[in-house]
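Undergrad: Here is the input, now give the coordinates:
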Amino acid sequence: MSPTTTSTSPQHSNPLRSADDSRLNRIAGPSALVIFGVTGDLSRKKLMPAVYDLANRGLLPPGFALVGFARRDWEDQDFERVVHDAVKQYARTPFNEDVWAQLKQGIRFVQGEFDNPESFEKLSETLAKLDTERGTMGNHAFYLSIPPRSFPEVTQRLRESGLAEAQDGSWSRVVIEKPFGSDLRTARELNAVVESVFPPDAVFRIDHYLGKETVQNILALRFANLMYEPIWNAEYVDHVQITMAEDIGVGGRAGYYDGIGAARDVIQNHLLQLLALTAMEKPESFEASDLREQKERVLGAVRLPEDLAHATARGQYTGGWQGGEQVIGFLDEDGMNPESITETYAAMKLEIDTPRWDGVPFYLRAGKRLGRRVTEIAVVFKRPTDSLFASSQNSDLGQNALVIRVQPDEGVTIRFGSKVPGPTMRVRDVTMDFGYGHAFTEASPEAYERLILDVLLGDPPLFPRHEEVELSWKILDPIEEFWEQNGKPEPYRPGTWGPQSADDLLARDGRTWRRP
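TA: The predicted model follows:
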């Protein structure tokens, strides 16, 4: 059988897919995925399992290869064992011996250093052999699961070795993990370096949140349902809250996290992307150019309040009790600078200067050691203007809200008022709930499955281009500069919902944070 034949591969008789599965037209073509930083946690816990899960779902062809690049003194079979163990421990789909037998035939390892041209010559030779032996046809994706400081060196080595230049009829792509710089200046420098080697349409910036089914469902919820879009505007919406809360501390990431902080770590990318999808106008299509155009318009229209002291809050978690466990404070984490002023909690009020959102505040918050792990978007609606239900017996009636739960319990909750059974007209809040796990028999793919497949397909809608990245830094840079000039973060106890200044931020507007 030719290496590029797909009709009788074990993957393609996989019982996880049926013959009429709509995903059939999204099977990746012959290709090789090269992972730099293959010994790291991201590779072991996310990337390798995602590759296997794609194979197990029949979405990778027989002409596929997985290449690891690292300093370890490994042979191919050593790397094969590493992949096998990672798949066994972290894969989402059941282990299938036939699928694994097919996949492992294309697993290779290249021992090398980022600064050694000979290492990239070995990589080039390995890929050339795979093109011949596995039929990968010169299609190569380079996944830089490495610190951003190494991006320039690796991309330059790829250019010098000829690997960055696609040959006739083939493609060469690069995948970059966040952070995309630490401010606007460094983001522009990074973009210039990467795009001097790879053309813009061959650069895929990974924001794994955009691969989550519930994030993509924002577009379906808004534009596939007539009942929501007519009220998705300033006439009906009081405000929007976007929350990313974690109940853990920085742990082993102390060295990375110090100097980065909650705002740079997740607000600049994840939360501002959620804001853009929530607030954007309807795109002409779901093509990458149309989606990006609308997201860029929204991000370009974001305005900061003049008084950043009252429109932002930041905090650091202290030691204390959380969930029946004694935990240490941020400054006591292993490897942490005891004088660090890096925030572990950040909140801010943003406004969007468009007719749709005129006067509607967007409140963003992110933090560690909070009450629970949750990411959600809450669209909170205005109260009725008439007084028909304003009596004291209806004092427990809150505002209508539509809450999109991104994680961990993916779904949508709608809060509205309903009559309490009885002889009087008393109304109180009730909820209607949609959960992915209840409505669909198939579990949602892990975000990296979707994103890796899109890279191999050359399908870019879920990947922000450099304009989006730079617009996000334009929003965040003034806040970071203000914080640097205005003292230390406010302490907050673990297991709470952040510092008092965050509650004060909303209280000034007559509002309160949701307690998920």
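Undergrad: Only C-alpha atoms from now on, for both contacts and neighbour counts.
TA: OK.
Undergrad: With adjacent residues omitted, what lies nearest to the most centrally placed residue in the chain?
TA: Centre of the chain computed as the mean C-alpha position; nearest residue by C-alpha atoms, centre = their mean is Tyr209, 2.1 Å away. Spatial nearest neighbour of Tyr209, chain neighbours left out: His270 (6.2 Å); criterion: C-alpha to C-alpha, 6 or more residues apart in numbering.
Undergrad: Pretty sure that neighbour sits in a helix.
TA: Yes. Assignment of His270 by DSSP: H, G, I helix; E, B strand; the rest coil places it within a helix.
Undergrad: State the number of residues packed around it.
TA: Neighbour count for His270, taken as other C-alpha atoms under 10 Å: 17.
Undergrad: these two touch, right, it and Asp207?
TA: Yes. If you go by C-alpha atoms under 8 Å, His270 and Asp207 touch, sitting 7.0 Å apart.
Undergrad: distance of the residue with the largest distance to the centre of the chain from Ser391?
TA: Distance from the C-alpha centroid of the chain, by C-alpha atoms, centre = their mean, peaks at Pro423 (49.7 Å). Applying C-alpha to C-alpha, to the nearest Å, the value for Pro423 to Ser391 is 15 Å.
Undergrad: try Pro338
TA: From Pro338 to Ser391 the distance is 54 Å (C-alpha to C-alpha).
Undergrad: To compare against the first, here's the next sequence to fold:
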Amino acid sequence: MPPSIDLTTRIDLPETQLPKAEPCVLVIFGATGDLTWRKLIPSLFSLARKDCLAEDFRILGIGRREMSDDAFRDDLRGRLTASGSDKGTAEAGAFTEDAWNAFAASISYLSGDFFDPETHRRLAERMKDFPGANRLFYLATAPSAAPEIVRRLAEVGLNREERGFSRIVLEKPFGHDLASAQELNRLIAEDFDESQVYRIDHYLGKETVQNVLFFRFGNALFESVWNRNHIEYVEITAAESLGVGHRAGYYDESGALRDMVANHLMQLLALTAMDAPVSLEADSVHDKKSEVWRSIRPMTPEQVASRTVRAQYVAGTVGGEQVPGWLEEPDVPASSRTETYVALDLRIDNWRWAGVPFYLRTGKRLAQQVTEIAVHFHKPPLSFFPCQDCFQSNVIILRIQPDEGISLTFGAKQPGTSRRAVPVSMDFCYQGNFEDPLSAYAVLLLDALRGDSTQFTRGDGVEAQWRIMTPIATAWAEQDQEPMPTYVAGSDGPHQAEGLLEWNGHAWRSIADARWACRI
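TA: So this is what the prediction gives:
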């Protein structure tokens, strides 16, 4: 890690007034599940405390468990206060009885089976008791439930926008391959217009992800060199030190490719590579993202063999703790061929990026948690310097999590009489320079309530991503008799991933050794 030159100062900005949502009834399907109490309710509570919700805002939870409104409120309150130390529910840190009681007055509950037409009939009747006509339906359920819930909502007329808006929020995954994504889009389009559909990817709500466009297009210094003439290759990493926890059943069906690459990493790639949109309106941004994904040619089976790596972790040590391998995890079948690590070499065939490799990697049980975009620039022709090897290429690192920030690495002369360069870096850290932002879910919920779909995924974008991922998954399935590569938990991943870059004369940034100025 090069020495850091801290050129940042505290940025004193005028207090910005957060936008306020229109009056609305937010209906949460799956109201007793983990997503509701870990993410949705804390985020909504945070928005209420920041006065972002209208006075007539209401929350109606729907779940299979029988309970009263008061019992549902008490259950949420207990979970919220008990999990206040969790990063996903940090908003609970400012919990007060008065604030909660004011917020809880807006919460009610309806018990019923999501697939039962009677549940939706009772929902339609219940909606008449709320003020206003705006409706937002959040499907915090298994993805397989989405088509049926959408159909039942339409049967009772809750999809119609006669007196107010009717919107629906869908959680990933949006299908498991191209055919299923197309079918899901078709089924939803039968009852909801695309403008009513909000496909949520929580990565897009992170401030540092949204900042990629502002960094690129708001600074002429960087935008002018953001192309194949100056950039040699790009790394996009989403490393996790944790295992699968209680999600083994889901993860064994999805794997790292479907769980992380087909959404989160492809979104980061699009933000890094897209051309400037005409405006920041939703369709303009979506159009430019889709152009990037359509410019990536689907791989042939031969290309999959040479430009992709998949692997499973085996027992090792993470953070000083001995952890089991993937096949020893609870509820994981001994015959599982599910990948817990993926590395890809993708190529964008357009004018800006022709010939520039985009390397993507993600995995469980790696050396540490880090999500970042590293943009490596070409080395200049330095033949007149006596020590050419002293010069490293310039690298811009956009750190998404943790310790969010931006770093620029460059060469400087080492003090003294030698003509030798040493790598140094200029670092910007979000922490300490800006107030704590809203959580990703709070940002996206507020956007959905306000009708801004910019940070959501459009239907054609989902299909464009699956056109890239499906041939990879298909080729892997046909290779299931071949030995599955492995990597030791707590490492940087399988050695085969190193070879993926070495073939092109490149190397990954080390996950295990990565230090970050914002952490020092």
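Undergrad: Once they're superposed, tell me the TM-score.
TA: Laid over one another, the chains give 0.92 as their TM-score (TM-score structural alignment, normalised by the length of structure 1), with 487 aligned residues with a C-alpha RMSD of 1.4 Å.
Undergrad: State the three-state secondary structure for Met469 of structure 2.
TA: helix.
Undergrad: And it, what's its match in structure 1?
TA: Mapped onto structure 1 by TM-score structural alignment, Met469 of structure 2 lines up with Leu476.
Undergrad: Would you check the span in structure 2 matched by stretch 142-153 of structure 1?
TA: Going by TM-score structural alignment: stretch 142-153 of structure 1 matches residues 137-148.
Undergrad: How far does the matching stretch sit from its chain's centre?
TA: Centroid separation for stretch 137-148 of structure 2 versus its chain: 19 Å, with C-alpha atoms, centre = their mean, to the nearest Å.
Undergrad: List the contacts of that stretch.
TA: 26-31, 33, 35-36, 114-115, 166-175, 184, 187-188 (C-alpha atoms under 8 Å, 6 or more residues apart in numbering).
Undergrad: What are the buried residues along that stretch?
TA: Across stretch 137-148 of structure 2, burial judged by 16 or more other C-alpha atoms under 10 Å covers 137-141, 146-148.
Undergrad: Output those residues as JSON lines; include the columns secondary structure.
TA: JSON lines is the format used below for these (three-state DSSP):
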{"residue": "Phe137", "secondary structure": "strand"}
{"residue": "Tyr138", "secondary structure": "strand"}
{"residue": "Leu139", "secondary structure": "strand"}
{"residue": "Ala140", "secondary structure": "coil"}
{"residue": "Thr141", "secondary structure": "coil"}
{"residue": "Ala146", "secondary structure": "helix"}
{"residue": "Pro147", "secondary structure": "helix"}
{"residue": "Glu148", "secondary structure": "helix"}
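Undergrad: tell me what the helix or strand containing Phe358 of structure 2 is packed against?
TA: Taking DSSP states H and E as the criterion, Phe358 of structure 2 maps to strand 357-363. When contacts are defined as 3 or more C-alpha pairs under 8 Å, 6 or more residues apart in numbering; DSSP states H and E, strand 357-363 of structure 2 packs onto strand 231-239, strand 341-347.
Undergrad: which residue numbers in structure 2 go with stretch 342-357 of structure 1?
TA: With TM-score structural alignment as the criterion, stretch 342-357 of structure 1 aligns to 338-353.
Undergrad: measure that stretch end to end?
TA: 32 Å.
Undergrad: Which positions in it come out as buried?
TA: 338-349, 353.
Undergrad: who touches that stretch?
TA: Outside stretch 338-353 of structure 2, the residues that reach it (C-alpha under 8 Å, 6+ apart) are 227-228, 252-257, 273, 292-293, 295-297, 307-313, 326, 354-364, 493, 497, 500.
Undergrad: hmm, 7 Å instead?
TA: 227-228, 252, 255-257, 292, 295-296, 307-313, 354-364, 497 (C-alpha atoms under 7 Å, 6 or more residues apart in numbering).
Undergrad: Next: stretch 55-69 of structure 2.
TA: 23-32, 106-113, 131.
Undergrad: among those, which are in strands?
TA: 25-29, 107-111 (DSSP state E).
Undergrad: Make a PyMOL selection of whichever of those turn out to be buried.
TA: Buried members of those, defined by 16+ other C-alpha under 10 Å, are picked up in PyMOL with:
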select buried, resi 25+26+27+28+29+107+108+109+110+111
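Undergrad: Ala220 of structure 2: which of the ones in strands among the contacts of stretch 55-69 of structure 2 is nearest?
TA: If you rank these by distance to Ala220 of structure 2 using C-alpha to C-alpha, Leu26 comes first, at 41.7 Å.
Undergrad: Map that closest one across to structure 1 for me.
TA: By TM-score structural alignment, Leu26 of structure 2 lines up with Leu33.
Undergrad: same deal with Gly411 of structure 2?
TA: By TM-score structural alignment, Gly411 of structure 2 lines up with Gly417.
Undergrad: quick one: that match and Asp429 touch, right?
TA: Yes. The criterion here is C-alpha atoms under 7 Å, and Gly417 of structure 1 meets it with Asp429 at 4.5 Å.
Undergrad: Name the residues contacting each of the two.
TA: Leu397.
Undergrad: Give me the helices and strands touching the helix or strand harbouring Trp483 of structure 1, please.
TA: Trp483 of structure 1 is located in helix 466-484, with elements delineated by DSSP H and E. When contacts are defined as 3 or more C-alpha pairs under 7 Å, 6 or more residues apart in numbering; DSSP states H and E, helix 466-484 of structure 1 packs onto helix 184-195, helix 288-301.
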